[in-house]
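In: Give me the fold of what follows.
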Amino acid sequence: MDEAGASLAEISRFFVRSLKTRFRDHRAELSIVRSHIAHRAGIACDVGANKGSFTLWLSRWCRGGRVVAFEPQIDLAARLARTCASIGLHNVQVEAKAVSAAPGLLPLFIPDGHQPGASLNRSAVADLAFTKATVPVVALDDFFPASERVSFLKVDVEGAELDVFRGATRILDRDRPLLLFECEGRHLGDASVSTVLSFLQSRGYDGRFVSAGRLLPVSMFAEAIHQRRDGEWFWKKEGYCNNFLFAPR
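Out: As a prediction, the model looks like this:
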């Protein structure tokens, strides 16, 4: 392997993370994502790709299309690009950029010792020690030309979900992609999860959320119940729900 390639350790960790994501952490959602991508041409977006635990599966299932993975942390983006190239995921394009409502430059808040928690939303790191980096930001409607079609959006941006969707209104209204995203009130400051869900419903989407490995109608979701903030590490407790799957009506 040449010096630009991923190390064996990087590749091993990539596969282990991907397997846990597919067969343990997101089994219910990814079964539906797989079926959707297999039957619909277009681009699959991994927004907030981090270390790429979704990227492998999107690449494999998106046959004939391509995957665009957005990760604003330069070191993580470089590692993901190396790994994808080394294992032959040639349909993956890694962009070292964040995604928001408008293009430009914005501060990214990175919790010390916890890169997956990085966010454009200051509220997401309110009680944590963090470092700040200025990163390039794109809006999906500007990044993708009108001639291209987006069939799937996975969004994991720690409280900046609404801005991602606001910057993709043309894509949502015209391309009607399937949406898989995390959303937690603890990251949203004065806003709430219902704000994000209502925005998507207003654009003709219906949603479900993941609870104990099952997909339930979003009409049953109650932030006070499903995202209770009782005790330390409450977001790791059984019954805490933060994954949503939205499809066009």
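
In: CA atoms for contacts and neighbours, from now on please.
Out: Noted.

In: Excluding its own residues, what touches stretch 10-23? List them.
Out: Contact with stretch 10-23 is made by 27, 30, 51-54, 56-57, 79, 83, 87, as judged by Cα atoms under 8 Å, 6 or more residues apart in numbering.

In: in that stretch, what's buried?
Out: 11, 14, 17-19, 21-22 (16 or more other Cα atoms under 10 Å).

In: What of stretch 35-55?
Out: 36-37, 41-55.

In: Could you also give me the structure for this second sequence? I'd like to compare it with the first:
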Amino acid sequence: MPADTDPFVVGATGRRLYVDPDDERAHQLVRNDGTLTPGSNRLWDAVLALQPWDVVVDIGANYGEMVLGASIPADARIICFEPSPRVLPYLRRSITESGLPIDLREVAVGAAVTEASFVMDTVWSGRSGLADTHRTDSEHALEAVVVPVRTLDSELALSEGDAVCVKVDVEGAEFDVLEGARALTASSRPWAIMMEVLHMDPFEKARLAADYRMHVMDRRTGDLVVVPPASADVLTELLAGEWLHSQDAVLTSREAA
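Out: Modelled structure (predicted):
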């Protein structure tokens, strides 16, 4: 459990992020002022600025650095999903001290309402995920627990016209999250989903570009650039450009301008 002596970092927004002193990722966060992936944070800020979102969702919140370190519309409803019992005590404390009205849901998000094995990396918390889809190159010991799983569609009680912005970082379960969000992504409401694609193979990225309007960020300008539907080989060549931040992609509907 968190203690008064536990480490924390104060991010750009002035909010404290409490972290597990036994987690190497936590120590990296402290050393880097609460930001491990500046490009991802920059992209997240750009997505949040696309329009005045009514609902902002963080799936795979970890210590909360993305949601607590960003400028979110003051009247937006904020929902965080995090199932890991190793980081939840610290995330709860950070949210409580932030004073933000964040709805923390201690469940995983996937393709169906169920229970599933969740494997926790005992050294680097950011490499934890649902066992069936877990991807990691880590040689660290994994610790498994059973966690509740919900779909995004089952968890979002949306009003007509609500605009929804979602961040997804789930270490391999991205397509399951999308499967469980079909009602959201098929709707005419404004929506955007930012997800990590770094570990996806070229065919998976090609699938995203075919099924959605997919964007990546121009590092030089911060603008979002549309990734056209293309073969896996063509997409691999395109995303290899040094001028692109290709760790994450932003998905919107094909009809979105």
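
In: Mind checking how well the two chains overlap by TM-score?
Out: Once superposed, the chains reach a TM-score of 0.75 (TM-score structural alignment, normalised by the length of structure 1), with 228 aligned residues with a Cα RMSD of 3.6 Å.

In: Among the buried residues of stretch 10-23 of structure 1, name the ones in helices.
Out: Under the assignment DSSP state H, those contribute 11, 14, 17-19 to helices.

In: what number of residues lie near the aligned residue in structure 1 for R105 of structure 2?
Out: Using TM-score structural alignment, the partner of R105 of structure 2 in structure 1 is E95. Residues lying near E95 of structure 1 (other Cα atoms under 10 Å) number 19.

In: quick one, strands of structure 1?
Out: Along structure 1, the stretches classed as strands by DSSP state E are 43-47, 66-70, 92-95, 98-99, 104-111, 130-138, 150-155, 178-182, 205-211, 214-217, 243-248.

In: For the residue of structure 2 sitting at the aligned position of L105 of structure 1, give me its contacts.
Out: The alignment partner of L105 of structure 1 in structure 2, by TM-score structural alignment, is E115. By Cα under 8 Å, 6+ apart, the contact list for E115 of structure 2 reads 146-149.

In: from those residues, which two are the most distant?
Out: The largest separation in those, counting by Cα to Cα, is between V146 and V149 at 9.4 Å.

In: Which residues are in contact with each of these two?
Out: In terms of Cα under 8 Å, 6+ apart, V146 of structure 2 and V149 are both contacted by the residues 115-116.

In: So for those two, which residue has more residues nearby?
Out: V149 (21 against 14).

In: Quick check: closest non-adjacent residue to whichever residue in structure 1 pairs up with that one.
Out: Here V149 of structure 2 is matched to V137 in structure 1, going by TM-score structural alignment. Excluding the flanking residues, the one nearest V137 of structure 1 by Cα to Cα, 6 or more residues apart in numbering is A98, at 4.6 Å.

In: now the one you found: how far from S59 of structure 1?
Out: Distance from A98 of structure 1 to S59 of structure 1, counting by Cα to Cα, to the nearest Å: 20 Å.

In: Please identify which of the two sits among more neighbours.
Out: Taking neighbours as other Cα under 10 Å, A98 of structure 1 and S59 compare with A98 leading, 27 against 22.

In: contacting residues for that one?
Out: Counted by Cα under 8 Å, 6+ apart, A98 of structure 1 has contacts 47-48, 70-72, 135-138.

In: Apply 7 Å and report the result again.
Out: Counting by Cα atoms under 7 Å, 6 or more residues apart in numbering, A98 of structure 1 makes contact with 70-72, 135-138.

In: go on, H245 of structure 2?
Out: 39, 216-219.

In: R66 of structure 1 now?
Out: 43-44, 91-92.

In: among those, which recur in structure 2?
Out: With both residues aligned by TM-score structural alignment, their matches' Cα atoms under 7 Å, the contacts of the contacts of R66 of structure 1 that structure 2 also has are 43-44.

In: Let me know the closest of the contacts of E115 of structure 2 to A209 of structure 2.
Out: Out of these, the member with the shortest distance to A209 of structure 2 (by Cα to Cα) is V149, at 26.7 Å.

In: looking at it, the closest one is touching R105, isn't it?
Out: No. Contact between V149 of structure 2 and R105 fails when scored by Cα atoms under 7 Å: they sit 10.5 Å apart.

In: Before I go, just wanted to say thanks for your time.
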